[in-house]
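Enquirer: Can you look at this prediction? I've put the sequence above it.
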Amino acid sequence: MSSISTLINKDSSIEILKALIGFDTTSYKSNLSLIEAVKSLFESHSIFVIVDYSEDRNKANLFASTGPIEAHGVLLSGHTDVVPANKDRWDSDPFIADERDDKVYGRGSTDMKGFVACAIRIMCQASQQKLTIPLHLCLSFDEEVGCLGVRNILPKLPTLMKTPRFFVIGEPTSMQIAIGHKGKAVYQAHCSGENGHSSMAPNYRNAIHVATQVVASLVDSQNELARSGQRDDKYDIPYTTIHVGKIQGGTALNVVSDSCTIDYEIRHIAEDSLDTINDIINTNLQKHAYSQYANIQFMNAYPGLSTSHEHPELKFLKSLLSDDTTVGKIPFGTEGGLFSQTFDSPIFVCGPGSMEQGHKPNEYVEISEMDKCDLFLENLLKQLQ
């Protein structure tokens, strides 16, 4: 594979993207080869860069900065990990970029190595300019499995830079501006039963039957929230949602199951508190006979994002984009909510591509979207000089 350092000399975010796709950074794998390549590139441009390793040193975040450290700058943010790709369902190798039909195909092309490529390009260009306002870049790991990696570097960022004027999280929004998204909490319900022969099934408690009562309580709670919960009409689905994503239990058809687990998530609007939602779920669960045999455990969460529509930096950001740029909210989560817990700065989500293409076979980003992102970042760079 060509090095990113060589590719950047072509001044092309498309070529950088192709190189990034070539790094298989599926979340359960290491991202170190990508991070080390970006680090070497930035060091060759005299850009300040640190690598923030995970505890097992198998993965890492990266922070880079160029410009005067004493000033309040702008931070660009992206994640380096991607979701798994089943090669049998792709028309081309998901980890070899394929440019055709004015698109670049490959895992992560939209979510979100397209933006990362544009950000790398603009950081290198910025390093050649005399800036009065610094430009920062933060790249993270394990965003796709719960925004885990960025939590490792967040406490260190205030020592590396002054509070930024604003953040741009480059998740795919078709280059529109998002100022909010729902928070997410993940839970696992452990349902217990008793092993026995299926010919005598009524004599035993079936863990799968316990699980069905948990699912029923979650469905009832979802219906209640949709009917009478808080609403935010800026979302396509304007209420808090509860989703069961996985059920696992049983060993054989003729064996009564003694164990079953359910993985479910809550995606909540800002006006709904998790405590209230969990109270609703628990109340509905208590209506079922087997409720005492379900043990619900909290697994992971990230907060929602809510940036004021009246913030003056929003007007500045819009001035860097096309005249028809819209402002709204997105259904998927980002690391923005976590940044907002550390910094009192406005946080915007804006990046090339559409999440309609994310997490699917034959994922792609349109080259025209990459061009729009390049122009946006070039306009931003002019304002930092």
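Expert: Nice, thanks for sending it over. Predicted model only: the values in this text are computed from it and were never measured. Numbering: from 1, shown residues only.
Enquirer: contacts and neighbour counts: CA atoms only from here.
Expert: Fine.
Enquirer: for the stretch 151-300 of the chain, what spans make up the strands?
Expert: 166-169, 177-181, 183-192, 196-197, 241-249, 255-256, 259-268, 294-302 (DSSP state E, counting those that start in this stretch).
Enquirer: could you dump those strands to CSV with distance to residue 30?
Expert: Compiled in CSV, those are given as follows (distance: least, C-alpha to C-alpha, whole Å):
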stretch, distance to residue 30
strand 166-169, 22
strand 177-181, 28
strand 183-192, 24
strand 196-197, 43
strand 241-249, 25
strand 255-256, 40
strand 259-268, 25
strand 294-302, 21
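Enquirer: Against that first model, consider the following:
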Amino acid sequence: MSQFPTPRDMLKKLISFNTVSDRSNLALIDFVEEYLAGLGVTSVRVPSEDGTKASLHARIGPALDGGAVLSAHTDVVPVEGQNWSQDPFTAWEADGRLYGRGAADMKGFAATVLAKVPDFLSADLGRPVHIALSYDEETGCTGVSPLIADMLARGPKPDFVIVGEPTRMKVVSGHKGIVVLKTHIHGHPVHSSQLHRGVSAISAAANLITWLDARTAENKAGAEPDCPFDPPYTTLHCGVIHGGQAHNITAGNCEFVTDIRMLPGESADDWVAAYRSFIESEVLPDMQAVSSQCRIDVTEMANVPGLREEEDGKAETVARRLTGDNARNVVVYATEGGIFQAHGLSTIVCGPGSIDQAHQLDEFIELTELDRCAAFLDRLTADLSQIDS
């Protein structure tokens, strides 16, 4: 029996760390750092501003430009409100599956990569393998940009990135972007019998949400027939709303949260600018005509670019060669892939497990998916052992 952990062993260990996004991930980072150090691999931490979390990156192989980044996020979504069969942070196996929070999304990929470190070390790599583990992907992909900047500043520069989100090891070459906005409307409360003297924040919110819905309808009507995304257009959606005090008071406050899921190549800034312009020109003047104290505050909570399909991209070329997958695969959820690409790195998404299990009660990954990922990494190792790869 090998002295090194298998992907299954490593996944059980990673699941044991409760890295829900509102908690610290430092215990997991400590473990990974110590594990790599025990194998003679030096890693670099990139802490969050408040020091409660950290990303980590490491290089295995020669200090040469080129090679691959294997990227995963360490945070997971909450389990509250889900009636799990067993403790979600103590992995268990049944019927060829391994269960636990993060099993599919996306500690399965991180575990397989870490378990393969001894093989990376024993190979005669012509180009390096870079391991990149981030924090706070689930809350807006805020941890990965400082990680990428630190990696690139230290060098060497990698050729391409594989983001191991669950795709059943299919090669995903494009995904939508997302911008998340919180809109807080300050109205002017009066008794509803004197409605004309007040400004209802709820009514203003309804006006804004109607505008969002109308933009989605326009996008649907103008969708390109050959667009590979489902749906094949940008969507604008209000998912949360709170407001009002009583039925007989015009609402003094209303707050709602919107996500805009953009086709790759569309600008989040353009969409936000259009929304703000509608507020400033069509909504706010009527409110302030009643009370100058009325205002609308828009806060950007997340902004993640889409992943564009690359023409002759290195990441896609290598991944297709190693997987044999030549289908055109795109997804509508966002990943850190678009951020790597925005930093000038060729990127695809390819990892074990199914997105259908992400965020779910009794989340699981099929053990055969870990095997497929391990085999893929073996082929990548052999590929990087070619000095002219």
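Expert: Perfect, thanks for sending it. As the structure is a prediction and not an experimental result, all values here were calculated from the model.
Enquirer: before we move on, the earlier item: which of the strands of the stretch 151-300 of the first structure is buried the deepest?
Expert: A comparison of those by mean neighbour count, using mean count of other C-alpha atoms under 10 Å, puts strand 177-181 on top with a mean of 25.
Enquirer: neighbouring contacts of that strand?
Expert: Counting by C-alpha atoms under 8 Å, 6 or more residues apart in numbering, strand 177-181 of the first structure makes contact with 269, 304-309, 325-334, 347-350, all of which sit outside it.
Enquirer: from the chain's centre, how far out does it sit?
Expert: With C-alpha atoms, centre = their mean, to the nearest Å as the basis, strand 177-181 of the first structure stands 13 Å off its chain's centre.
Enquirer: One more: stretch 189-203 of the second structure?
Expert: What separates the centre of stretch 189-203 of the second structure from the centre of its chain is 41 Å, taken as C-alpha atoms, centre = their mean.
Enquirer: and what of stretch 75-85 of the second structure?
Expert: Centroid displacement of stretch 75-85 of the second structure relative to its chain, using C-alpha atoms, centre = their mean, is 18 Å.
Enquirer: how long is that stretch end to end?
Expert: Taking C-alpha to C-alpha, to the nearest Å, stretch 75-85 of the second structure runs 21 Å from one end to the other.
Enquirer: Residue 341 of the first structure: which of the strands of the stretch 151-300 of the first structure is closest?
Expert: Closest to residue 341 of the first structure of the strands of the stretch 151-300 of the first structure is strand 294-302 (C-alpha to C-alpha; 10.4 Å).
Enquirer: how close does that closest one sit to the second structure?
Expert: With mean C-alpha distance after the TM-score superposition for the first structure, strand 294-302 of the first structure departs from the second structure by a mean of 2.8 Å once superposed.
Enquirer: For that strand, name the packing helices and strands.
Expert: strand 183-192, helix 207-228 (3 or more C-alpha pairs under 8 Å, 6 or more residues apart in numbering; DSSP states H and E).
Enquirer: will you turn the ones you listed into JSON lines that also has distance to residue 174 of the first structure?
Expert: Listed next are those as JSON lines, based on distance: least, C-alpha to C-alpha, whole Å:
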{"stretch": "strand 183-192", "distance to residue 174 of the first structure": "21"}
{"stretch": "helix 207-228", "distance to residue 174 of the first structure": "28"}
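Enquirer: Which of those sits closest to residue 201 of the first structure?
Expert: Between residue 201 of the first structure and these, the shortest separation by C-alpha to C-alpha is 11.2 Å, and it involves helix 207-228.
Enquirer: Where does the closest one end up in the second structure?
Expert: Alignment of helix 207-228 of the first structure against the second structure: residues 201-222, by TM-score structural alignment.
Enquirer: Could you look up the SS state of the aligned partner of residue 127 of the second structure in the first structure?
Expert: Aligned by TM-score structural alignment, residue 127 of the second structure pairs with residue 133 of the first structure. Of the three states, residue 133 of the first structure takes coil under DSSP: H, G, I helix; E, B strand; the rest coil.
Enquirer: Residue 133 of the first structure and residue 380 touch, don't they?
Expert: No. Using C-alpha atoms under 8 Å, residue 133 of the first structure makes no contact with residue 380, being 10.6 Å away.
Enquirer: Please enumerate the helices of the stretch 1-150 of the second structure.
Expert: Applying DSSP state H, counting those that start in this stretch to the stretch 1-150 of the second structure gives helices spanning 7-15, 26-38, 108-115, 117-122, 144-154.
Enquirer: so which of those is the most packed in?
Expert: Of the helices of the stretch 1-150 of the second structure, the one with the most neighbours on average (mean count of other C-alpha under 10 Å) is helix 108-115, at a mean of 26.
Enquirer: neighbours around residue 67 of the second structure, how many?
Expert: The tally of other residues near residue 67 of the second structure (other C-alpha atoms under 10 Å) stands at 29.
Enquirer: gap between it and residue 200 of the second structure?
Expert: 57 Å.
Enquirer: for the helices and strands packed on strand 294-302 of the first structure, which one sits closest to residue 277 of the first structure?
Expert: For residue 277 of the first structure, the closest of those is helix 207-228, at 8.1 Å, according to C-alpha to C-alpha.
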